[in-house]
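Peer 1: sequence unknown, structure follows:
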């Protein structure tokens, strides 16, 4: 998020001369030179601040998997507050929309420890220092496409920040599973919210991010 740079205020009217004419001329030339420096400095400062904001924004990537749209909305909330980039985990074979069908498929995938193929991700997570990782809680942990992502794009020693939507099971054992799959990562405290309450959760998300020192 960019910040505006304020320069010290300058007068916009002539200053009454002091002393003789030679000194007044020196004062006039000095003021003109300082004014020129200030004018030249403004675009440099603005460019520096814009570069810093861009660099800061690109240090955070919000990666998410969403089936019903709840986790996508939570990811968008985090993006608004952090200024980070976003990337979606997209299975090559979409999950069925029928509730019973997707529940059964998710159960089978977890029992068999399946790694469903996912689409190539842009932007590249390797370019970021901090990864937010969002998912719905399926059968007590993250869906298997998230495991595919973690194996295709190793986290290494990056900062990993989980967030989760659910209907009563909170983060489940997903944090433990993340520690197992990403043993070198710096895993921060996760955020969880019921999917039906996502749209009103921005104050809680802001408090969580502030507590972690990420905004």
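Peer 2: Looks like it arrived, so ask away. The shown structure was predicted, so the numbers you read here are calculated from the model rather than taken from an experiment.
Peer 1: contacts, neighbours, all on C-alpha from now
Peer 2: Fine.
Peer 1: What are the neighbouring residues in contact with residue 206?
Peer 2: Listed by C-alpha atoms under 8 Å, 6 or more residues apart in numbering, the contact set of residue 206 reads 81, 215.
Peer 1: Look up which helix or strand it falls in, please.
Peer 2: In the assignment (DSSP states H and E), residue 206 maps to helix 202-212.
Peer 1: Report the buried residues of that helix.
Peer 2: By neighbour count on 16 or more other C-alpha atoms under 10 Å, the buried set for helix 202-212 is 205, 206, 208, 209.
Peer 1: and the longest helix for this structure?
Peer 2: Assignment by DSSP state H gives helix 21-58 as the longest helix of the chain.
Peer 1: mind listing what's buried in it?
Peer 2: When burial is assessed from 16+ other C-alpha under 10 Å, helix 21-58 yields the following buried residues: 46, 49, 50, 53, 56, 57, 58.
Peer 1: Give me the most central residue, this structure.
Peer 2: The chain has residue 84 as the residue nearest its centroid, 3.1 Å off, counting by C-alpha atoms, centre = their mean.
Peer 1: May I have the secondary structure class of residue 61?
Peer 2: Under DSSP: H, G, I helix; E, B strand; the rest coil, residue 61 falls in the strand class.
Peer 1: okay, now the one to match up with it:
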């Protein structure tokens, strides 16, 4: 059986959900990662920045926009050093300005993806995958970027069966 690692970034607090600002106790992407872990034996690695994003949604999206414009790599609380034991790598995050949060790229840089199957999972409010697949092709050199899953954030709670079906079909 293939060994799988889910690398994910998730944000709780104020989020844009179904056309409104809502306070989430747990971020949508973290819920997705946990749904996957419930049905398939995977390891989870949560990407956490040293400097937290603002809890205010409008301020947070401006911070994210600045990071993208500056092509910055936020410092993380901890980094993975080695993914050699894994066959599959799932990279999961919210779609911010059409791509992953820059903290995801802080984590991916320097990892060796040769021979790995790499899957994109994006939670979004209408952007779908954005440019996440293209980003994975750039940052996961040598990896085989596979079809992933784009999940409407407002529907994450109701998507457990669909998420788990995808995981069982792709990660075992």
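Peer 2: Done, it's in. None of these values were measured; they are calculated from a predicted model.
Peer 1: Could you single out the nearest of the buried residues of helix 202-212 of structure 1 to residue 173 of structure 1?
Peer 2: Proximity of the buried residues of helix 202-212 of structure 1 to residue 173 of structure 1 was ranked by C-alpha to C-alpha; the top entry is residue 208 with 19.7 Å.
Peer 1: The closest one pairs with which position in structure 2?
Peer 2: Across the two structures, residue 208 of structure 1 finds its equivalent in residue 166 of structure 2, going by TM-score structural alignment.
Peer 1: Contact partners for its match?
Peer 2: Residues in contact with residue 166 of structure 2 (C-alpha under 8 Å, 6+ apart) are residue 149.
Peer 1: ok, the equivalent of residue 108 of structure 2 over in structure 1 - how many residues close by?
Peer 2: With TM-score structural alignment as the matching criterion, the partner of residue 108 of structure 2 in structure 1 is residue 150. By other C-alpha atoms under 10 Å, the residues close to residue 150 of structure 1 number 16.
Peer 1: cool, the one 10 residues further on as well?
Peer 2: Close neighbours of residue 160 of structure 1, defined as other C-alpha under 10 Å, add up to 22.
Peer 1: Three-state assignment for it, please.
Peer 2: strand.
Peer 1: what residues are up against the aligned partner of it in structure 2?
Peer 2: Applying TM-score structural alignment, one finds that residue 160 of structure 1 aligns to residue 118 in structure 2. Contact partners of residue 118 of structure 2, counting by C-alpha under 8 Å, 6+ apart, are 88, 89, 90, 91, 136, 140, 143, 144, 145, 146.
Peer 1: Residue 118 of structure 2 and residue 105 of structure 2: what is the separation?
Peer 2: For residue 118 of structure 2, the distance to residue 105 of structure 2 equals 14 Å [C-alpha to C-alpha, to the nearest Å].
Peer 1: Equivalent analysis for residue 82 of structure 2, please.
Peer 2: 15 Å.
Peer 1: neighbour count winner among the two?
Peer 2: A count of neighbours by other C-alpha under 10 Å puts residue 105 above the other of residue 82 of structure 2 and residue 105, at 19 against 11.
Peer 1: What are the buried residues along the helix or strand containing the more buried one?
Peer 2: Secondary structure here is read from DSSP H and E; on that basis residue 105 of structure 2 sits in helix 102-108. Neighbour-count burial for helix 102-108 of structure 2, with 16+ other C-alpha under 10 Å as criterion, is recorded at 102, 103, 104, 105, 106, 107, 108.
Peer 1: go on, stretch 88-105 of structure 2?
Peer 2: Per 16+ other C-alpha under 10 Å, stretch 88-105 of structure 2 contains these buried residues: 88-96, 99-105.
Peer 1: Check stretch 135-154 of structure 2 too.
Peer 2: Across stretch 135-154 of structure 2, burial judged by 16+ other C-alpha under 10 Å covers 136, 139-141, 143-146, 148-154.
Peer 1: Next: stretch 12-25 of structure 2.
Peer 2: Buried, per 16+ other C-alpha under 10 Å, within stretch 12-25 of structure 2: 14, 15, 16, 17, 23.
Peer 1: Spit out the contact partners of the fourth one.
Peer 2: For residue 17 of structure 2, the residues meeting the contact criterion (C-alpha under 8 Å, 6+ apart) are 125, 153, 154.
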